[in-house]
Structure formats: structure tokens, C-alpha cells
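In: My questions are about this predicted structure, shown below with the sequence.
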Amino acid sequence: MKLTFWAALWIFLIDQISKFIVVQWMDLKTVGAIDVLPPLLNFRMAWNTGINFGLFSTAPWVLIGLATGIVVAVIIWVWREQSVGKWGYISAGLLVGGALGNVIDRIVYGAVADFLNMACCGIDNPFAFNVADISIFAGALGLIFFTGEKAPKT
């Protein structure tokens, strides 16, 4: 469980610090766009008030409660699970830290601050994301691949 705590803490800090630097210090909230390494990496301000397809965009408290519930469920699950292993604990920490980072955004800003935009090979990507989103995705995949019953040796 220590690995889960430390992974969650570091992801949370990296997410919040990166958002502060880009959104506040670099003033992306006002500027709207900063080309970093076009077209590979750009900062594009996007305030995400909902989830996919705008669901729950008018009820942020639902998303805060849902994310908090998932965090609690993941922590309880990895605490009880016997076959999590090092990478499972780290994966849980990635998911928890990212989810808490986005919860703080919803509380502070009323929306999640997304700013990373990547494109390649002539494909224009209109979507933006943040460190927490990457972490949540990686943590969920890690929990799928690194937890569960181990196959018995034959």
C-alpha cells in the first residue's frame, strides 16, 4: 500500500503543479493556445465540465462524488486483494492520484483544466487532456494487466 500512496501523491503533485504552471503562470486560461513543438505538442486550453459527450456537465457534484467513490473503492480493493503485486499497487496509485487531481480541479475551477494537445502525421487532434487523464488511463490499464489471480504453475 505504500507504493499506492507514493504513486498517488507524486501524480497528484505533478498534475497540480503542471496545471498551475501552464494555466496560471503561463496564463493559458487567457491566451488560449501556446505552440510548444507544433504539431506534436501544443497547449490548448479546454475546460472539461462533464465526461464523454458532455454527460453530467451541469452536475459537477455528481462527478466529484463518482470520482471520490472510485478512489475509495480502488483503495479498499488493493488493500484487500492478495495478488496485487508491485505494479498493481503503482497502477492503483496512478489512478487514485489522477482522479484526485481532477476532483480538485472541479472543486477549484468548476471544471477540469485540460491543456495538452498532440497531433501527428497530418491528423489534426481537436482534443486536450492533462497529466491526471494520462495517469487515470495508465492506472486503469495497469490494474487490468497487473492484478488478479495468478495462473497456477503446471
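Out: Yes, it's here.

In: drop to CA atoms for contacts and neighbour counts, all remaining ones
Out: Will do.

In: Assign Val103 to helix, strand or coil.
Out: helix (DSSP: H, G, I helix; E, B strand; the rest coil).

In: Give me the number of neighbouring residues for Pro39.
Out: 16 (other C-alpha atoms under 10 Å).

In: Tell me which residues touch it, please.
Out: 118-120 (C-alpha atoms under 8 Å, 6 or more residues apart in numbering).

In: could you measure it against Phe115, distance?
Out: 14 Å (C-alpha to C-alpha, to the nearest Å).

In: Pasting the second one now:
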Amino acid sequence: MRKKLVLSIIIFTILFIIDQVLKYGFTHFNLNIDGPYMSLQLAYNYGVAFSMFSFLAEYLKYIQLSMVIAGFIYLLKNKEVFTEYYLPITLLFAGGLSNILDRFTYGGVVDYLYWHYGFEFAIFNFADIIINCAVAIIIFMQIKQWQAERKEKKNKS
């Protein structure tokens, strides 16, 4: 458990710093670049995914911070969950807390990766990629666990 916690803190710190440095660069220097498929373009998201709930912009930072704190408390009481899912949890916390810090620092989440080839897609950031990777890892782990349980049941019968 201790080894996983230390590794988790290291990964969290590295990813959090990378994301914040990228966002600082886009907010303080003109890093906008137009490309044929993807552009780098500064934008602020005052809502959540695809700007949903932007009418709650002033309160989202507190709502999201409360959710992170609740998740942290849950993990303190259920250490086995952290032990099993420490990597995706670390990714979720790094991306989530970095985006929450944006809300306190810039008033909204700093986005800059704009996909526009074939269809207009949302503008997103490195933290969003981290969060999506965490969700993919959790889904993969759940599928593997389900398959193992199914195989075990089949072997018992």
C-alpha cells in the first residue's frame, strides 16, 4: 500500500504540474496554432463537458471540490479500493484537481486542444485526456474482473 501511495503522489505531482504549465503557457503567451486537423486555441469552459451547466459557473468549483473531497474521504474509509485502483484514481485526481484549480485561478477551465477535422469537436486539455484515460482503465479493469469471475463460476459448475 505504501509503495502504491508514494508512486501515486509522484504521478499526481508530475501530471498536475505538466497540465498547469501547459495552461499557463496558453493563458500568458500567444501559443495559438492553426492546423489542418487540430488547432491549439485558447478557450475557457465555464461549464463541464461540452459547456453543460455553464449557468452554474460561479458554483461549479465548489460543487466539484466537494465531490473530490467526498471521494477522498471514501478512499480513506475504503483503502482496498485505492489499493486496487490506485493508478486510475491518481489520474482522476490529477486531472480533476487541475481543472478545479483553473476555475479558481482563471474563472473557468483552460482548454486549448481543438479537433476540427471531419467534424467540429469540443476544445479540451491535457487534464481531460488524463481523466478519460482513467475512465478507460477503470472500464478495462472491470471487464477483466468480470471475465475472471465468470471463468471462476464456470470452473465451479
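Out: Alright, I've got the coordinates. Quick caveat: nothing in here was measured; it's all calculated off a predicted structure.

In: Superposing both, give me the TM-score.
Out: Here the TM-score for the pair of chains, by TM-score structural alignment, normalised by the length of structure 1, is 0.75; 144 aligned residues with a C-alpha RMSD of 2.8 Å.

In: Most neighbours among the contacts of Pro39 of structure 1, which one?
Out: Met118 (20 neighbours).

In: In structure 2, what sits opposite that one in the alignment?
Out: Aligning on TM-score structural alignment places Met118 of structure 1 opposite Trp115 in structure 2.

In: so where do the strands sit in structure 1?
Out: 33-37, 41-48, 112-117 (DSSP state E).

In: re the thing from before, look up the closest residue to the match of Met118 of structure 1, ignoring the ones flanking it.
Out: In space, and not counting its chain neighbours, Trp115 of structure 2 is closest to Met38: 4.4 Å by C-alpha to C-alpha, 6 or more residues apart in numbering.

In: What's the match for the one you found in structure 1?
Out: With TM-score structural alignment as the criterion, Met38 of structure 2 matches Leu41.

In: Contact partners for that match?
Out: 35, 116-119.

In: Let me have those in JSON lines, extended by distance to Ile107 of structure 1.
Out: Listed next are the contacts of Leu41 of structure 1 as JSON lines, based on distance: C-alpha to C-alpha, whole Å:
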{"residue": "Asp35", "distance to Ile107 of structure 1": "28"}
{"residue": "Leu116", "distance to Ile107 of structure 1": "21"}
{"residue": "Asn117", "distance to Ile107 of structure 1": "23"}
{"residue": "Met118", "distance to Ile107 of structure 1": "27"}
{"residue": "Ala119", "distance to Ile107 of structure 1": "30"}
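
In: wait, what's in contact with whatever residue of structure 2 lines up with Ile14 of structure 1?
Out: Correspondence of Ile14 of structure 1 to structure 2, assessed by TM-score structural alignment: Ile18. Neighbouring residues of Ile18 of structure 2 by C-alpha under 8 Å, 6+ apart: there are none.
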